[in-house]
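>>> What would the 3D arrangement of this be:
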Amino acid sequence: MINTSYILPLLVLFICVIALLRRVNAYHSFIEGVKDGIFLFSDIYPALLAMMCAITLLRESGLMEVICNGIATYIEGIPKEIWPMVFFRPISGNASLAVLVDIFKTCGVDSLQGIMASIIQGSTDTTFYVITLYFSSVGIKKTKNALPIGLLADVAGIAMAIFLTVWFFG
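The predicted structure is shown next:
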């Protein structure tokens, strides 16, 4: 067996050797990278904070539960516990992960809802998060078709996740 505890120190040593061979000041480059990271964080943080605040308000106010229960009464075949996942997944990975854990606690990991939520979590992306965070961090103001295409991909991923879960596990 290979002892994996040596991987990280060996990687750092490898980087230092390459820096020496190329005559690059590795410490100075590291410090500059940290500075760039702090500036990037200060650019991204306001958008991230606003998004997390909005998600928390939706969830904690009970509005999301009212909306999901209303939709679940009109659309049969999709468990009502899945609807918060459907709404939060395109917005935030952390919020959808919290919904996933909540589904695991209330319904069980091996339940239809747990399996369906897991597949949705793995087959879709956080479209609004990606557009808000990454586009703003590089200064793109006009997103053109990124939002509709991203949401279309989310709808397709969620629909296929629900269909395949019902097909194989329902």
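>>> drop to CA atoms for contacts and neighbour counts, all remaining ones
Will do.
>>> Let me know the helix or strand that S136 is in.
Taking DSSP states H and E as the criterion, S136 maps to helix 136-137.
>>> Counting by contacts, list what whichever helix or strand comes after that helix packs against.
Per DSSP H and E, helix 136-137 leads on to helix 146-169 as the next helix or strand towards the C-terminus. Contacts defined by 3 or more Cα pairs under 8 Å, 6 or more residues apart in numbering; DSSP states H and E place helix 146-169 against helix 112-123, helix 127-130.
>>> can you do 7 Å?
Secondary-structure packing of helix 146-169 (3 or more Cα pairs under 7 Å, 6 or more residues apart in numbering; DSSP states H and E): helix 112-123.
>>> quick one: buried residues of the helix it packs on?
For helix 112-123, burial by neighbour count (16 or more other Cα atoms under 10 Å) applies to 112-121.
>>> Identify all contacting residues around that helix.
Judged by Cα atoms under 7 Å, 6 or more residues apart in numbering, the contacts made with helix 112-123 from elsewhere in the structure are 79, 81-82, 85, 100, 103-104, 107-109, 157-158, 161-162, 165, 169-170.
>>> Show the buried residues in those residues.
By the neighbour-count criterion of 16+ other Cα under 10 Å, these include these buried positions: 79, 81-82, 85, 100, 103-104, 109, 157-158, 161-162, 165.
>>> closest to A19 among the buried residues of helix 112-123?
Within the buried residues of helix 112-123, the smallest distance to A19 is 40.0 Å, found for Q121 (Cα to Cα).
>>> any idea how far that closest one lies from L48?
Distance from Q121 to L48, counting by Cα to Cα, to the nearest Å: 20 Å.
>>> How about L97?
Noted for L97: a distance of 16 Å to L48, by Cα to Cα.
>>> same question, G150
19 Å.
>>> The structure of the following sequence is requested for comparison with the preceding one:
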Amino acid sequence: MFNYLSKSIIPIIFLLIITYGMFKGRKVYEWFIEGAKDGLQVTLRIFPYLLAMIIAVQIFKEAKLMDLLNNLIAPIGNLIGLPKDLIPLLIIKPLSGSGAIGVFTDIIKSFGPDTRTGLIASVVMGSTETIFYTITVYFGAIKVKKIRHTLWAAILADMTAIIMAIFVVNIFLC
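As a prediction, the model looks like this:
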């Protein structure tokens, strides 16, 4: 019963909204079409920003900058107890969610989900954000060119999440 309900929750909500709108005498279909048009316009507005972000990530990967950054960050990681194998995840996560999932999957396959490295990677994946992608999409959608303090606040939040992930995992493994 629960399996059936969980698979049909979205259609149930959809039907409830349509039914409610019809009983209230609203033009549900016309509003849906207007929303779809607005969504398409937003997609067209943010496409250049998304394309630029995708190209930047590809250049980063193809130029082999990951190895260089990994070697530069490793000594700092050692100071806070960060396994060197997690540094690629920390570099990719702010840029690309799908890239981070690929790196995360490799970490879990290599080390396992119950190891210190696997647990820290899991907490990092759940507590950090794809900063540059998010800023690109949201600020691009509303045509904001000056992001002010958003980037530094987001980077500080991610750094805090990484440090806390290491701290919390170490507490629970002791």
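>>> Give me the TM-score for this pair.
The TM-score (TM-score structural alignment, normalised by the length of structure 1) is 0.86; 170 aligned residues with a Cα RMSD of 2.1 Å.
>>> returning to what we had before: more neighbours: G150 and L48 of structure 1, which one.
G150 (19 against 15; other Cα atoms under 10 Å).
>>> Tell me the secondary structure at the corresponding residue of structure 2 for E65 of structure 1.
Applying TM-score structural alignment, one finds that E65 of structure 1 aligns to D67 in structure 2. With DSSP: H, G, I helix; E, B strand; the rest coil as the basis, the three-state label of D67 of structure 2 is helix.
>>> Counting neighbours, what do you get for D67 of structure 2?
Applying other Cα under 10 Å, we find 13 other residues in the vicinity of D67 of structure 2.
>>> May I have the distance across stretch 120-132 of structure 1, first residue to last?
Here the two ends of stretch 120-132 of structure 1 are set 21 Å apart, with distance taken as Cα to Cα.
>>> ok, the residue of structure 2 most remote from its centre to T19 of structure 2 distance?
What lies farthest from the middle of structure 2 is G25; by Cα atoms, centre = their mean that is 39.3 Å. When Cα to Cα is the yardstick, G25 of structure 2 and T19 of structure 2 sit 10 Å from each other.
>>> can you check I135 of structure 2 too?
Here the criterion is Cα to Cα. By it, I135 of structure 2 lies 37 Å from T19 of structure 2.
>>> If you count surrounding residues, which of these two has more?
A direct count of neighbours by other Cα under 10 Å for I135 of structure 2 and T19 places I135 higher, at 17 against 14.
>>> Structure 1: which residue goes with the more buried one?
Residue mapping for I135 of structure 2 onto structure 1 gives I131, with TM-score structural alignment as the criterion.
>>> So that match versus I71 of structure 1, what's the distance?
I131 of structure 1 is 27 Å from I71 of structure 1, by Cα to Cα.
>>> longest single helix anywhere in structure 2?
In structure 2, assigned by DSSP state H, the helix with the most residues is helix 28-62.
>>> and it, what other elements does it pack with?
Helices and strands touching helix 28-62 of structure 2, by 3+ Cα pairs under 7 Å, 6+ apart, are helix 9-23, helix 131-141.
>>> Would you mind finding the most buried of those?
Ranked by mean neighbour count under mean count of other Cα atoms under 10 Å, the helices and strands packed on helix 28-62 of structure 2 are led by helix 131-141, which reaches a mean of 18.
>>> Quick one: average offset of that one versus structure 1, please.
Following superposition, helix 131-141 of structure 2 is found to deviate from structure 1 by 1.4 Å on average (mean Cα distance after the TM-score superposition for structure 1).
>>> So which residues make contact with that helix?
42, 45-46, 49-50, 53, 94-96, 154.
>>> Looking at the residues you listed, which is nearest A36 of structure 2?
Sorting those by how near they are to A36 of structure 2, with Cα to Cα, puts V42 at the top with 9.8 Å.
>>> Name the nearest residue to the counterpart of that closest one in structure 1, sequence neighbours excluded.
In structure 1, the residue equivalent to V42 of structure 2 is L40, according to TM-score structural alignment. The shortest distance from L40 of structure 1 to any residue that is not its chain neighbour, by Cα to Cα, 6 or more residues apart in numbering, is 7.1 Å, and that residue is S137.
>>> how near is the one you found to I67 of structure 1?
Computed with Cα to Cα, the distance linking S137 of structure 1 and I67 of structure 1 is 33 Å.
>>> cool, and L13 of structure 1?
As judged by Cα to Cα, L13 of structure 1 and I67 of structure 1 stand 55 Å apart.
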